[in-house]
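Participant: sequence-free structure coming up:
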């Protein structure tokens, strides 16, 4: 396993459940709990269930929806109906919480940090050979889960595809909920002209927030990202300015948004397989990046059970199950991003009007395609 992020750790868990001996090679010196919040939609919660991983208990998001920058509601949603409709709830957690439970689910010693993979090659009539900083390892299967900026993706896809800048950047942060900041229980996203701000209560009581703005690739704010956010969003509806002021300026993260273009023609080449962002970098507009990585992991474990069965048939089944679905969700997320980031006065006003008058039934049907998912049948 190349990469010890959420997808890599989850895939290691799935393969260990299937009877495989797994080694995770992570180039970082330690598994820092970087990142902010994650929305785990019912499809991801079901994937975690298939992996035998339980999330820490906590509060679930209440009613929320999309608002204009002045606070007017454009659409509303209530995830209370998710368990009955999709078989699992929506759970919002800090990335560190999910990373911790995945690590605890693995066989001790599974993860090797400080291991930068330099080469993956075919052995002399035997298994694959993975060479990293200090040794060479033989492997019957190599899973590439080293993220959006994957240095190994080309082993499966060749020179293309590659991450392409989506035209906007994203900031993220987490604040401690206190008596001075009144935040609703539900997740909300507010849309302006080329800018958005989202607020998501986490299960542990903290508040995760994110913001987007149209911006050139690689841009940075000369006096700090926190100051930039206050300039952009201090005039928005409550509690947006309060959430920003209550956030530690040094804890604000900024990353440009990317999409993988064109989508890979296959996630598999021989016994080497792509998983997570290495396979399908997608914009965050559906909140499905981590969710799709967890689906990948649960699917891979399912189709490769039992260990030693027909691996090639299992990998072909993985590719058939995962690639069309991930491509469809990535495309839809990109479309939503283009609409949400409209910055013209008339185009953004027309967008808001359409959202307000879109029937709830149509919205639910579109959501069904994303959230109604089951682990595929096992082979063998």
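Facilitator: Sure thing, it's come through. Because the structure is predicted, anything quoted here is derived from the model rather than measured. Numbering: from 1, shown residues only.
Participant: every contact and neighbour count from this point should use C-alpha atoms.
Facilitator: Noted.
Participant: what residues sit buried inside the biggest helix by length in the chain?
Facilitator: As assigned by DSSP state H, the longest helix anywhere in the chain is helix 311-340. Neighbour-count burial for helix 311-340, counted by 16 or more other C-alpha atoms under 10 Å, picks out 311, 314-319, 321-323, 326-327, 329-334, 337, 340.
Participant: hold the first one in mind and look at this next one:
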């Protein structure tokens, strides 16, 4: 005999799983109001809101997904949802995740109605989120087949042999094992007639549905190398301590991830492979300016990155973001870069004016500000920013005399 309990996946998620947490909270709340002394479900609730094959109203297809027979039924389901749900939600997004969750649960209930009822001696009303959560498992199996899953196990043979430990295994194998166990138990008719029974074919149908929904939606699948890199990230925590090849693999999933790009600086510098970092930053494109302008400034100014990967208006936007974030020195350095690289352009004109504003606004440096305004007037005598430059010149002159 054996017992398996997955308790962790080495697959870090980026966004907080609001949908998963909401589902868990709602299931717990329903359990509090539908059980006797928080131990077992009320028989009246089971009869009125559980979904019996071919014998209950349509709405029970939905209500049954939030009912649980006892505290162990609830705890087991919610643990599986918490372990496997967040990475699935992270990739699908909350709304599509909820759609897959409830659609898979509905398919699981129909599978039980068609197969479970005919193979068991007594039909079992379907209650619990197992079909929905099996759909999440199916989606996880499809998207993250090579992801590492940590499983606590207990093996025993009467009292002669007992062994417990932790097993780290790929998701494809552990989820596949659960799938086969449900198929075998369902075929053997191990479903009781009371609320303690297990609707194995609801699990089977939900899992298959979750995987097929993701296939139909064309959801991205992680390669074995990406899964290995994520497992390493999960163990190490500090991305900068990861090897360069693992970070490059992680970039395949999110080429514009500033955390990974920042982490690449250390290993790339130690291996004298900054060209690899420069190629990665170039591949990230201008979106990186919006996601992490300070890193882009660090890359351009400290690492001497090639500014030609950006157009002039990208650099102008970068300088504006740096001002907003309280880094006027870096903003001025970017403005100077625009002036030297794109002389005579409209963005050069804007850069000269903004640079004058920076000198005056942050340091009251009238000399530097006026030098910028002189360049503005000489290079763009009829420019759109020239009138504003004269106004700023007059303001500086008036306040400098006091």
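Facilitator: Structure's in. What do you need? Computed from a prediction, not measured in an experiment: that's the story for all the values here.
Participant: give me the TM-score for this pair.
Facilitator: In this superposition the chains share a TM-score of 0.22, using TM-score structural alignment, normalised by the length of the first structure; 145 aligned residues with a C-alpha RMSD of 7.3 Å.
Participant: circling back: check which helices and strands the very next helix or strand once past the longest helix of the first structure sits against.
Facilitator: Following helix 311-340 of the first structure in sequence order, the next helix or strand is helix 345-357 (DSSP states H and E). Applying 3 or more C-alpha pairs under 8 Å, 6 or more residues apart in numbering; DSSP states H and E, we find helix 345-357 of the first structure packed against strand 73-77.
Participant: and the angle for the strand it packs on with helix 345-357?
Facilitator: Strand 73-77 of the first structure runs at 40 degrees relative to helix 345-357, counting by axes from the mean of the first three to the mean of the last three C-alpha atoms, to 10 degrees.
Participant: helices or strands up against the helix or strand following strand 73-77 of the first structure?
Facilitator: Of the helices and strands lying after strand 73-77 of the first structure in sequence (DSSP H and E), the nearest is helix 82-86. Judged by 3+ C-alpha pairs under 8 Å, 6+ apart, the packing partners of helix 82-86 of the first structure are helix 42-50.
Participant: what residues sit buried inside the helix it packs on?
Facilitator: Across helix 42-50 of the first structure, burial judged by 16+ other C-alpha under 10 Å covers 42-48, 50.
Participant: redo the residues you listed as JSON lines? Include distance to residue 254 of the first structure.
Facilitator: Formatted as JSON lines, the buried residues of helix 42-50 of the first structure follow (distance: C-alpha to C-alpha, whole Å):
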{"residue": "42", "distance to residue 254 of the first structure": "27"}
{"residue": "43", "distance to residue 254 of the first structure": "27"}
{"residue": "44", "distance to residue 254 of the first structure": "25"}
{"residue": "45", "distance to residue 254 of the first structure": "27"}
{"residue": "46", "distance to residue 254 of the first structure": "30"}
{"residue": "47", "distance to residue 254 of the first structure": "29"}
{"residue": "48", "distance to residue 254 of the first structure": "28"}
{"residue": "50", "distance to residue 254 of the first structure": "33"}
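Participant: quickly name whichever of those residues is closest to residue 188 of the first structure.
Facilitator: Nearest to residue 188 of the first structure, judged by C-alpha to C-alpha, of the buried residues of helix 42-50 of the first structure is residue 42 at 17.9 Å.
Participant: just checking, that closest one touches residue 84?
Facilitator: No - between residue 42 of the first structure and residue 84 there is no contact, the gap being 10.5 Å when judged by C-alpha atoms under 8 Å.
Participant: now do the strands in the stretch 101-250 of the first structure.
Facilitator: Assigned by DSSP state E, counting those that start in this stretch, the strands in the stretch 101-250 of the first structure fall at 111-113, 119-122, 128-131, 136-139, 142-144, 162-175, 186-191, 195-201, 207-214.
Participant: how about those strands in a markdown table, adding distance to residue 103 of the first structure and mean neighbour count?
Facilitator: Shown next, in a markdown table, are those (distance: least, C-alpha to C-alpha, whole Å; neighbours: other C-alpha atoms under 10 Å):
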| stretch | distance to residue 103 of the first structure | mean neighbour count |
| --- | --- | --- |
| strand 111-113 | 8 | 19 |
| strand 119-122 | 25 | 15 |
| strand 128-131 | 22 | 19 |
| strand 136-139 | 21 | 16 |
| strand 142-144 | 17 | 23 |
| strand 162-175 | 22 | 20 |
| strand 186-191 | 28 | 22 |
| strand 195-201 | 24 | 24 |
| strand 207-214 | 22 | 23 |
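Participant: thank you kindly, that will do.
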